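Asks: When you get a sec, could you give me coordinates for this:
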Amino acid sequence: MSDRRVLGDFLRACRGRVSPSQVGLPVGAGRRQTPGLRREEVAALAGVSVDYYIRLEQGRDTNPSLAVLDALAAALRLTEDERGHLLDLARAVADRRPGGRQPVAARPGLLTLLESVRPTPGFVLDQVSNLLAANPEGLRLLWGIAAWEPQRRNLIRYVFTHPAARSVFEDWAGMARDCVAHLRTVQGRDPGSPELAALTGELCAASAEFAQLWAHYEVRTKRGARRMFAHPAVGRVELTSEILTAPDGQRFVAFQAAPGPDRDALALLGLVGDDVPEHGHGAEYEQR
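Replies: Model (predicted):
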């Protein structure tokens, strides 16, 4: 995809999700051919000319002012995360920033932190969620990912293509949506990222569900969340993730447990062997 079109793609996706009634416009008689708002309706709501708005969607104007972006965000009823994404896209496209290479090694301080938090499962991820490092509990929490070659280990690839993921994450659909929404925020900061283009191209081809979510264009910043795991080695456990982001974009992610059985399960996770599932039939996933 051309960097000049990413801003327009986002605007089109957003106006397609807003109904006239949501912004106080009459639906009118007959069937609307355009889902959501028409271009002229968005332009009127934002106080810009229809021609100017069309140029934005077509990538022929890539330097809108902050006032115009704020007006568009209000017209399209964007969330704070979506508004931030709109601003990021506009800056990135206007600056023509070249896609930068992702760091290939975890920061030394984050590696130390991985050991310090044990038996809490911990990971170091880059912006597109490549697994740069993990403690033993972290690798075992993502059951089966250790069987992949290190360069293939990516949290989002795991969610959409590993057969164990749909069992490990009880709310797999929610996890999948969060992963794709995160990738859209990455695109906003660096539309030309070759790592992002390679990953999204691969997953669109490998997973119809990923392709559908990517086309839906949901934007949401990754934040801590409660997740329920149905783990083949230690059973059912509820964990809360915490995310720390370093200046270079590397993320430290830890899944913590409240005192009680869930915390005991994490201690067990650090002790069980990778090939000795104690609940269910997790061993089969290690062979895939």
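Asks: CA atoms for contacts and neighbours, from now on please.
Replies: Fine.
Asks: Would you state the strands of this structure in chain order?
Replies: Counting by DSSP state E, the chain has strands at residues 122-125, 131-134, 226-231, 235-245, 251-256.
Asks: Buried deepest among the ones you listed, which one?
Replies: Among the strands of the chain, the stretch with the highest mean neighbour count (mean count of other CA atoms under 10 Å) is strand 122-125, at a mean of 27.
Asks: Contacts only, for residue 134.
Replies: Residue 134 sits next to 114, 121, 122, 123, 124 when contact means CA atoms under 8 Å, 6 or more residues apart in numbering.
Asks: So the last one sits against residue 249, correct?
Replies: No - under the criterion of CA atoms under 8 Å, residue 124 makes no contact with residue 249, lying 10.4 Å away.
Asks: Give the burial count for residue 283, as a bare number.
Replies: Counted with other CA atoms under 10 Å, residues neighbouring residue 283 total 18.
Asks: separation between it and residue 274?
Replies: Shown here: residue 283 relative to residue 274, a distance of 8 Å by CA to CA, to the nearest Å.
Asks: could I get the contacts of residue 134 as JSON lines with distance to residue 40?
Replies: JSON lines is the format used below for those (distance: CA to CA, whole Å):
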{"residue": "114", "distance to residue 40": "52"}
{"residue": "121", "distance to residue 40": "51"}
{"residue": "122", "distance to residue 40": "49"}
{"residue": "123", "distance to residue 40": "47"}
{"residue": "124", "distance to residue 40": "45"}
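Asks: Sequence B follows; please return its structure for comparison with A:
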Amino acid sequence: MSSATPGGRIDNGGRLDNGELRDFLRTRRARLSPEDAGLPTSPGIRRVPGLRREEVARLAGVSVDYYVRLERGRQLNVSDSVLDAVARALRLGPVEHTHLYALARPHPRTQRDSARMPPQRLHPSLRLMLDRLDGVPAMILGRRMEVLAVNRPARLLFTDFDARPVRDRNMARYLFLDPEARTRLLDWEGTARATVASLHLYAGRHRTDPLLPGLVGELSVRSDDFRGWWARHELTACLHGSTRFRHPLVGTLTLSNETFTPPDDPDTHLHLLTAEPGSADRQALDLLVSRASS
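Replies: Reported below is the predicted structural model:
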């Protein structure tokens, strides 16, 4: 008998079956063809999409048995050289490469601390800075995409998170469970998929977070989009970009977004939304801010 978690299953011996690692490697195998990897192809129908396990093992220079144990999350003390070889074989990008390390070799202290996480608290200086950004929509997101703090312009731009129950002050729940989010964000799909990717990166760093299974499970049950994208294990590290809004008060506007992470708190992220001075988007944002201040 076993119990399921986003990071895998716990068997009767108390061993972690690393489902996140297994599914991540399977999705990466599936997206590569033998031709992509420079391997000869044999006639006939392949039973699996993409590369077979033995093909990845050959490309990485390890035995098939070793790679199978690694993919199942059963290969402990895997070396840097093997992980690097697997990353090259699967043609992983830098973010995926780092994620592979997090899944295959989780830091014991990180996982131990994740299992007994106290409520996340903001440093007073961050909250003070947020309150002083009157002309810029800004919010601070924490673990599991929780909205820890939001200023007045951001509340009007998105939704009044402070008025929601504490458990619903979460960007992922807002995007996937609030119908208004789909009309408020013109590129809702892009924003939602980036949010799923961020949750996957978080899951790699904190596989034993006791609250993560509930969030992932709820969103998987209530949103077909979330369930499908979560299964694809897409990964992105979005530090900057743009977001297009359709706001009932000021119409359509496109804002640049920047993300900042304190070096001593990698699970806290400050998000700022700005517009070019003198642009129509800036005028719309100024109008929104004036409404928020009135």
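Asks: Tell me how the two chains score on TM-score.
Replies: Between these two chains, after superposing, the TM-score reads 0.89 (TM-score structural alignment, normalised by the length of structure 1); 275 aligned residues with a CA RMSD of 2.0 Å.
Asks: sorry, back to before: among the contacts of residue 134 of structure 1, which one lies nearest to residue 238 of structure 1?
Replies: Nearest to residue 238 of structure 1 among the contacts of residue 134 of structure 1, counting by CA to CA, is residue 121 at 12.5 Å.
Asks: What's that closest one aligned with over in structure 2?
Replies: In structure 2, the residue paired with residue 121 of structure 1 according to TM-score structural alignment is residue 137.
Asks: Identify the residues contacting that match.
Replies: Here residue 137 of structure 2 is in contact with 151, 152, 153, 154, 155, 157, 272, 273, 274 (CA under 8 Å, 6+ apart).
Asks: hey, where'd the helices end up in structure 2?
Replies: Assigned by DSSP state H, the helices in structure 2 fall at 19-30, 53-60, 64-71, 80-89, 94-104, 108-114, 124-132, 152-157, 171-177, 179-184, 188-205, 212-222, 224-232, 280-293.
Asks: closest one to residue 251 of structure 2 among the ones you listed?
Replies: helix 280-293 (7.7 Å).
Asks: Name the residues of that closest one that are buried.
Replies: Under the neighbour-count criterion of 16 or more other CA atoms under 10 Å, helix 280-293 of structure 2 has 281, 282, 283, 284, 285, 286, 288, 289, 292 buried.
Asks: so what's the first one closest to, chain neighbours aside?
Replies: Here the nearest residue to residue 281 of structure 2 in space, its sequence neighbours aside, is residue 253; by CA to CA, 6 or more residues apart in numbering that works out to 5.1 Å.
Asks: Residue in structure 1 paired with the one you found?
Replies: When structure 1 is aligned by TM-score structural alignment, residue 253 of structure 2 is paired with residue 237.
Asks: now residue 268 of structure 2
Replies: So residue 268 of structure 2 corresponds to residue 250, using TM-score structural alignment.
Asks: Name the nearest residue to that match, sequence neighbours excluded.
Replies: With sequence-adjacent residues excluded and distances taken as CA to CA, 6+ apart, residue 250 of structure 1 is closest to residue 126, at 4.5 Å.
Asks: From residue 156 of structure 1, how far out is the residue nearest to the spatial centre of structure 1?
Replies: Nearest residue to the geometric centre of structure 1 (CA atoms, centre = their mean): residue 182, 2.0 Å. Distance, residue 182 of structure 1 to residue 156 of structure 1, by CA to CA: 10 Å.
Asks: Likewise for residue 136 of structure 1?
Replies: Separation of residue 136 of structure 1 from residue 156 of structure 1 (CA to CA) stands at 19 Å.
Asks: For the aligned residue in structure 1 for residue 84 of structure 2, which non-adjacent residue is closest in space?
Replies: When structure 1 is aligned by TM-score structural alignment, residue 84 of structure 2 is paired with residue 70. Leaving aside its chain neighbours, residue 70 of structure 1 sits nearest to residue 83 (7.8 Å; criterion: CA to CA, 6+ apart).
Asks: ok, the one you found touching residue 72?
Replies: No - taking CA under 8 Å as the definition, residue 83 of structure 1 is not a contact partner of residue 72, at 9.0 Å.
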